[in-house]
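Asker: make a model of this:
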Amino acid sequence: MHSDNFRAALFMLLAMAGFVVNDTFVKIASTDIPPAQIMAIRGVAASLFLAVLAWKLGALGPVRLALSPRLLLRTAADILATLSYITALGQMPIANASAIFQALPLVVTLGAALFLGEPVGWRRWSAIIVGFIGVMIIVRPGTEGFTVYSVAVLASVAFSAVRDLSTRRMDRTVPSIFIALVTAIAVGLFGWLLVPFSGGWQPVSASILVSLTVAAAAIAVGYIFIVQAMRTGDMGFVAPFRYSILLYALVIGYLLFGDLPSPLTLIGSAIVVASGLYTLYRERLRGVVKLPPTPQVH
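Answerer: As a prediction, the model looks like this:
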């Protein structure tokens, strides 16, 4: 078990690195083309990567499965989460966006209590409240640093929570890779549909095309390793390693974009992470520690 946990932790670290690499190249591409076009181009590459993976694993399902109400709800929520996150990512430091997004486990716990009737004790309610205080410290509403893009990341967190909560209610026999493939195709198609309404098609340089291909490959790599992490180790041990994404974002944001988070942002991030870790700890004690069955496709 110790060996399994070590390998699972390594897989989770690699998965989070994959997601940050995706965010990084999406942010680079966003300087030249709008979010809808990013979703369209990257969606093609991501769909191809995931289709090959699903085919290799024998996880391709019938089309009617993709039209089930809960999968349609999940897909719609993921489309909106992706659009809002990519829109924000092009206009704010990658570390700030990642830090706000770490509130997702808290929002999922809150949503599960309010809408799914899952029991949440006073300790986890306290952790949720403290975590949201941390988010407010990061976004600082009413100050000069607060922008509509901060709201866009918060919206992405809310849509992602809907996605994860709807996933909890889906048939467990539906392969996770098939769900991710359906989502990737839908996100890409939505991007293509949105292009005419977002300024039309912009010229795409070879460097941008490479950036989005790398982003798509990084999402696929992240997906592979997060599934491996969930299947290999004890979730109570592995789940906290998901917060390594924030450290990656801090380092990459500084090295590539020169973004140095303010002390308040770092304090808020620490509060959010600590609250999330405590929530995971309490769920581990109750024996219900879970990660979202599929990663965000930002």
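Asker: switch to C-alpha atoms for all contacts and neighbour counts from now on
Answerer: Will do.
Asker: quick one, what contacts Trp201?
Answerer: Going by Cα atoms under 8 Å, 6 or more residues apart in numbering, Trp201 touches Gln37, Val195.
Asker: if I look at it, how far off is Gln37?
Answerer: 7 Å (Cα to Cα, to the nearest Å).
Asker: who touches both of those two?
Answerer: With Cα under 8 Å, 6+ apart as the test, Trp201 and Gln37 both reach Val195.
Asker: quick one, strands of the stretch 101-250 of the chain?
Answerer: In the stretch 101-250 of the chain, no strands are defined using DSSP state E, counting those that start in this stretch.
Asker: can you give me the helices in this protein?
Answerer: For the chain, applying DSSP state H gives helices covering 2-29, 35-56, 63-66, 69-89, 94-101, 104-115, 122-139, 148-168, 176-194, 206-232, 235-238, 244-257, 263-286.
Asker: I'd like the structure of this one too, to check against the first:
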Amino acid sequence: MLLAAMAFGAGNTLIRHATLSLHPFQVAFFRNLFSLLFMLSWISASTGFGALRTGRLRLYVTRALTGLCAMMTWFWGVANMPLADATALSFTTPLFTTMGAALLLGEVVRLRRWVAVVVGFAGVLIILRPGVDSLSLAALAVLTSCVFAALSALQVRTLARSETSTAMVTYMVLLLTPMSLVPALFVWRWPDLGTLGWLVLLGGVLTGAHVAMTRSFQLAEASAVMPYDYAKLPFTALLAYLLYGEVMDAWGWVGAGVIAASTFYIAHREARAARG
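Answerer: From the prediction side, this is the model:
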């Protein structure tokens, strides 16, 4: 999970770098394309394509649609707001997932977890401070991305009952590649060789991040590995400072801490509930 967190942080920095010369929608398409190539190469050399057999293609498609919305809004948001602030706001995804589990899947969410959700969203208000400055479109895009990411996560929960992690990651990029091409065509411009190299690196880094994260959940309970996910905030903040001179203010760190504490508590309570 620590490796995944660092890879996601590096991936967000690569997104920012690539969007300096290409539209975020194009960057999203190339990220999916090169991730797909990496995954197909890895499958052919290891498990074989038999690992992709499934009877749940319809759920994969709906998961890809929500994933597409999450990715497009995330890439646009990262291109237009400070990297560390976007990363801090991304920690709200488990909060939206908890709400979705109760409202859409009928899961029992007791009072303590609802309180943690409310506390987490208080952390969002600390970061954004809407009374200080007007709420930016980029911040709204990131929060919208978190909503769609939560919907995608709920579908992954259902898929994980019968599908392998290899199949889930591969079908995601297999379906997202043609889907993300459609919006990319409306803003298309051919990347130069240098940018193309960064896009290849982006696809490889984010593919590795997803594989590492999936593997961590196979090796240990979510409550045990989840704290390491928050390492991506200081790592991203360091890269943002070194590369772009962006500095996250004190209130941003306080808000991020509040969100992280609430989501960690939710993961802890879910793990205890799963153990019965």
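Asker: mind checking the TM-score on these two?
Answerer: The TM-score (TM-score structural alignment, normalised by the length of structure 2) is 0.92; 276 aligned residues with a Cα RMSD of 2.1 Å.
Asker: and among the helices of structure 1, the most buried is which?
Answerer: helix 94-101 (a mean of 26; mean count of other Cα atoms under 10 Å).
Asker: so that helix corresponds to what in structure 2?
Answerer: Counting by TM-score structural alignment, helix 94-101 of structure 1 lines up with residues 83-90 of structure 2.
Asker: over to stretch 244-253 of structure 1?
Answerer: The aligned range for stretch 244-253 of structure 1 is 231-240, by TM-score structural alignment.
Asker: just how off-centre is the matching stretch within its chain?
Answerer: 15 Å (Cα atoms, centre = their mean, to the nearest Å).
Asker: same question for stretch 4-13 of structure 2.
Answerer: 10 Å.
Asker: ok, stretch 12-27 of structure 2 next?
Answerer: Chain-centre distance of stretch 12-27 of structure 2: 16 Å, with Cα atoms, centre = their mean.
Asker: with stretch 209-216 of structure 2 instead?
Answerer: For stretch 209-216 of structure 2, the separation from the chain centroid amounts to 12 Å (computed by Cα atoms, centre = their mean).
Asker: how far apart are that stretch and its match in structure 1?
Answerer: Here the mean offset of stretch 209-216 of structure 2 against structure 1 after fitting is 2.0 Å, by mean Cα distance after the TM-score superposition for structure 1.
Asker: what does Gly67 of structure 2 correspond to in structure 1?
Answerer: Under the alignment defined by TM-score structural alignment, Gly67 of structure 2 corresponds to Asp78 in structure 1.
Asker: isn't that match right next to Ala158, touching?
Answerer: No: Asp78 of structure 1 lies out of contact with Ala158 (Cα atoms under 8 Å); the separation is 10.2 Å.
Asker: enumerate every residue touching the closest residue to Leu95 of structure 2 other than its chain neighbours.
Answerer: Excluding its sequence neighbours, the residue lying closest to Leu95 of structure 2 (Cα to Cα, 6 or more residues apart in numbering) is Val117, at 5.5 Å. For Val117 of structure 2, the contacting residues are Leu95, Thr98, Ser262, Thr263, Ile266, by Cα under 8 Å, 6+ apart.
Asker: now which residue in structure 1 aligns to Val117 of structure 2?
Answerer: Using TM-score structural alignment, Val117 of structure 2 sits opposite Ile128 in structure 1.
Asker: gap between that match and Leu250 of structure 1?
Answerer: On the measure of Cα to Cα, Ile128 of structure 1 and Leu250 of structure 1 end up 24 Å apart.
Asker: can you give me the distance of Phe19 of structure 1 to Ala113 of structure 1?
Answerer: Phe19 of structure 1 sits 28 Å away from Ala113 of structure 1, going by Cα to Cα.
Asker: and if you look at Gln37 of structure 1?
Answerer: 37 Å.
Asker: repeat for Ile33 of structure 1
Answerer: Per Cα to Cα, Ile33 of structure 1 is found 40 Å from Ala113 of structure 1.
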